[in-house]
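[1] This is the structure alone, sequence omitted:
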């Protein structure tokens, strides 16, 4: 059951990535026009866009090494060397056809840079949003006590 759920997630991510990315970028451009680009809300939108790119690229890279037709046919169809097996790596995303004639990569070259760049953008934007976020607010009761007794504060 978990394999089916994992496959379903990998199927949905590349489909969801373009609309999520488009909405995030549209909202960011709208905020840039209003002059409110460097606030926590805008930075979290940028983090969502980066995470969307990273997850979508990761899902596409993971799909590239999966075959329903068998290893030999999959490697031959992709233009790689004839192979006995396909070796998968999670990070960096890799699927290599390994055989007597050498090894050939099935994952496109743009996948790993997109995963790393999207993850970096998401992490930096989230950290910056946390740094720019306002601190904890005082409750109205604490403000009332401070006004009533100013030497306490």
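    Looks like it came in fine. Note that this is a predicted model, so its numbers are computed, not measured. Numbers count the residues shown, from 1 in each chain.

[2] use CA for all of it now, contacts and neighbours both
    OK.

[3] Find the residue closest to residue 132 in space, skipping its chain neighbours.
    residue 40 (6.2 Å; Cα to Cα, 6 or more residues apart in numbering).

[4] for the one you found, what are its contacts?
    By Cα atoms under 8 Å, 6 or more residues apart in numbering, the contact set of residue 40 is 128-130, 132-133.

[5] just checking, what packs against the top helix by length along the chain?
    Longest helix in the chain, counting residues (DSSP state H): helix 2-34. If you count contacts as 3 or more Cα pairs under 8 Å, 6 or more residues apart in numbering; DSSP states H and E, helix 2-34 packs onto helix 40-64.

[6] which SS state does residue 145 fall under?
    On the three-state scheme (DSSP: H, G, I helix; E, B strand; the rest coil), residue 145 is labelled helix.

[7] Could you do residue 95 as well?
    strand.

[8] Apart from its neighbours in sequence, what residue is nearest it?
    Of all residues beyond its chain neighbours, the one nearest residue 95 is residue 88 (4.4 Å), with distances taken as Cα to Cα, 6+ apart.

[9] what packs against the strand or helix carrying the one you found?
    Following DSSP states H and E, one finds residue 88 within strand 85-89. Here strand 85-89 touches helix 71-77, strand 94-99, going by 3+ Cα pairs under 8 Å, 6+ apart.

[10] adding another structure so you can compare the two:
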């Protein structure tokens, strides 16, 4: 005896949906196979990621912007405190710098100063090293920028 599937009418389908309850905003309309395809697309090795090494406030700002990534005991960010050992900074920087899927490394001004010797040996095209000011170094950064502007202006005369 062959089992027959009962055709669902729109009324039966809406009853079944109401029994399951409304979907929350975090639930997805994707099936399992579609979700696997989506996950594979996100894990594409051709996608370049951004890494951050900065003080906690700057790093948290970038994490809130959505650049945080953690996979297989690797994460693309490091919150640097003044007590962070130089050895840890250098090892994390080199680990991030050598990864093929990192396209930009964002460093705050203080961390970049601490890593100056290591950064001078780095001459690859990618990843691009970007230095951003933090609260404590903003005045120093702006003073240096103003000083350089004055020197350029003086040289132009």
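    In hand now; what should we look at? Treat the numbers as computed from the prediction; the structure is a model and nothing was measured.

[11] Quantify their similarity with the TM-score.
    Put the two chains on top of each other and the TM-score (TM-score structural alignment, normalised by the length of structure 1) is 0.19; 53 aligned residues with a Cα RMSD of 5.4 Å.

[12] Now tabulate the helices and strands packed on strand 85-89 of structure 1 in TSV and tack on distance to residue 12 of structure 1 and mean neighbour count.
    Shown next, in TSV, are these (distance: least, Cα to Cα, whole Å; neighbours: other Cα atoms under 10 Å):
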stretch	distance to residue 12 of structure 1	mean neighbour count
helix 71-77	22	18
strand 94-99	20	21
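
[13] what about the residue nearest to residue 95 of structure 1, neighbour count?
    When neighbours are counted by other Cα atoms under 10 Å, residue 88 of structure 1 registers 17.

[14] ok, now how distant is it from residue 61 of structure 1?
    Separation of residue 88 of structure 1 from residue 61 of structure 1 (Cα to Cα, to the nearest Å): 10 Å.

[15] do residue 102 of structure 1 as well
    Taken as Cα to Cα, the span from residue 102 of structure 1 to residue 61 of structure 1 is 21 Å.

[16] More neighbours: which of the two?
    Taking other Cα under 10 Å, residue 102 of structure 1 and residue 61 do not tie; residue 61 has more neighbours (25 against 12).

[17] Pretty sure that one sits against residue 94.
    Yes: counting by Cα atoms under 8 Å, residue 61 of structure 1 touches residue 94, with 7.3 Å between them.

[18] on that earlier part again, out of the helices and strands packed on strand 85-89 of structure 1, which gets nearest to residue 124 of structure 1?
    Proximity to residue 124 of structure 1, assessed across those by Cα to Cα, is greatest for strand 94-99 (25.5 Å).

[19] what about the closest one, distance to the chain center?
    With Cα atoms, centre = their mean, to the nearest Å as the basis, strand 94-99 of structure 1 stands 25 Å off its chain's centre.

[20] quick one, what contacts residue 17 of structure 1?
    52-53, 55-56.

[21] switch to 10 Å and redo it
    49, 51-57 (Cα atoms under 10 Å, 6 or more residues apart in numbering).

[22] That one and residue 97 of structure 1, how far apart?
    Taking Cα to Cα, one finds residue 17 of structure 1 at 28 Å from residue 97 of structure 1.

[23] Residue 60 of structure 1 is in contact with residue 10, isn't it?
    Yes: Residue 60 of structure 1 is in contact with residue 10 according to Cα atoms under 10 Å; the separation is 7.7 Å.

[24] out of the contacts of residue 40 of structure 1, which are inside helices?
    Short answer: the contacts of residue 40 of structure 1 in helices (DSSP H) are 128-130, 132.

[25] List buried residues within those.
    Applying 16 or more other Cα atoms under 10 Å to those, the neighbour count classes 128-129 as buried.

[26] count of residues packed around residue 109 of structure 2?
    22.

[27] Residue 51 of structure 2 too?
    Applying other Cα under 10 Å, we find 27 residues neighbouring residue 51 of structure 2.

[28] what about it, which SS state?
    strand.

[29] Next: residue 129 of structure 2.
    Under three-state DSSP, residue 129 of structure 2 comes out as strand.
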